[in-house]
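1. below is the sequence, then the predicted model.
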Amino acid sequence: MNGEFVISIAEKGIFTLLIIVGPLLLLALAVGLLVSIFQATTQIQEQTLAFIPKIVAVLVGVVIFGPWMLTTMVNFTAEIFQQMNQFVR
């Protein structure tokens, strides 16, 4: 096992992580932007108003994207276990 091999595994892991959490982060960002626009137009300056819609949106996102996220993680884990013989040589 050389340095390039370790870096490629880390790169695949980080890429998989970004692919998995990307939709949820974008969803939370969009809801946060909408709540901020709502707060600006109504001049409501309550700091806690943004948390509940974000939490609900992320939970809905987990329900919608959950099977795809789980499949992606399982595929990555299976790929790592298939390459186990290269780790322990």
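-> Cool, got the structure.
2. all contacts plus neighbour counts: C-alpha atoms, from now on.
-> Will do.
3. if we go by neighbour counts, what in the helix or strand harbouring K12 is buried?
-> Taking DSSP states H and E as the criterion, K12 maps to helix 3-42. In terms of neighbour count (16 or more other C-alpha atoms under 10 Å), helix 3-42 has its buried residues at G13, T16, I20, P23, L24, L27, A28, V31, G32, V35, S36, Q39.
4. the structure to be compared is supplied as follows:
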Amino acid sequence: MTPDTAVHIVSNAVYVIALVVAVLVVPSLIGGLLIAIFQAATQINEQMLTFLPRLMITLAMLVLAGHWIMGTISDLFIEIFQQAGRLVG
């Protein structure tokens, strides 16, 4: 295995993981920002008002994008195992 191949495998894995995390975290961050703006405008300082909507947004994203996430991660693992077979043998 050359260093270029190892770098390609690791960079591909980091890219896929960052993409999957972004799909889950970015909508939650946007929802949290909107809730924070609402709280600042109304001066309501309730912790449940920030936690529950962000939890629901994250769960909704898991439901909506779960199939795509599993497909992307399984494609990554299939590619890694196929490369491992070629690199070893």
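-> Good, I have the coordinates. None of these values were measured; they are calculated from a predicted model.
5. what does the superposition give as a TM-score?
-> Once superposed, the chains reach a TM-score of 0.90 (TM-score structural alignment, normalised by the length of structure 1), with 89 aligned residues with a C-alpha RMSD of 1.4 Å.
6. rewinding a little: average gap between the helix holding K12 of structure 1 and structure 2?
-> On superposition with structure 2, the mean distance recorded for helix 3-42 of structure 1 (mean C-alpha distance after the TM-score superposition for structure 1) is 0.9 Å.
7. how far off centre is that helix?
-> Helix 3-42 of structure 1 sits 5 Å away from the centroid of its parent chain (C-alpha atoms, centre = their mean, to the nearest Å).
8. mean shift between the helix or strand just after that helix and structure 2?
-> Once the chain leaves helix 3-42 of structure 1, the next helix or strand it forms, by DSSP H and E, is helix 51-82. Compared with structure 2 after fitting, helix 51-82 of structure 1 deviates on average by 0.6 Å (mean C-alpha distance after the TM-score superposition for structure 1).
9. what's the angle between helix 51-82 of structure 1 and helix 3-42?
-> Computed by axes from the mean of the first three to the mean of the last three C-alpha atoms, to 10 degrees, the angle separating helix 51-82 of structure 1 from helix 3-42 equals 170 degrees.
10. how about helix 51-82 of structure 1: buried residues?
-> For helix 51-82 of structure 1, the neighbour count (16+ other C-alpha under 10 Å) marks P53, K54, A57, V58, G61, V62, F65, M69, T72, M73, F76, I80 as buried.
11. quickly note the distance from the fourth one to Q47 of structure 1.
-> What it means is V58 of structure 1. 19 Å (C-alpha to C-alpha, to the nearest Å).
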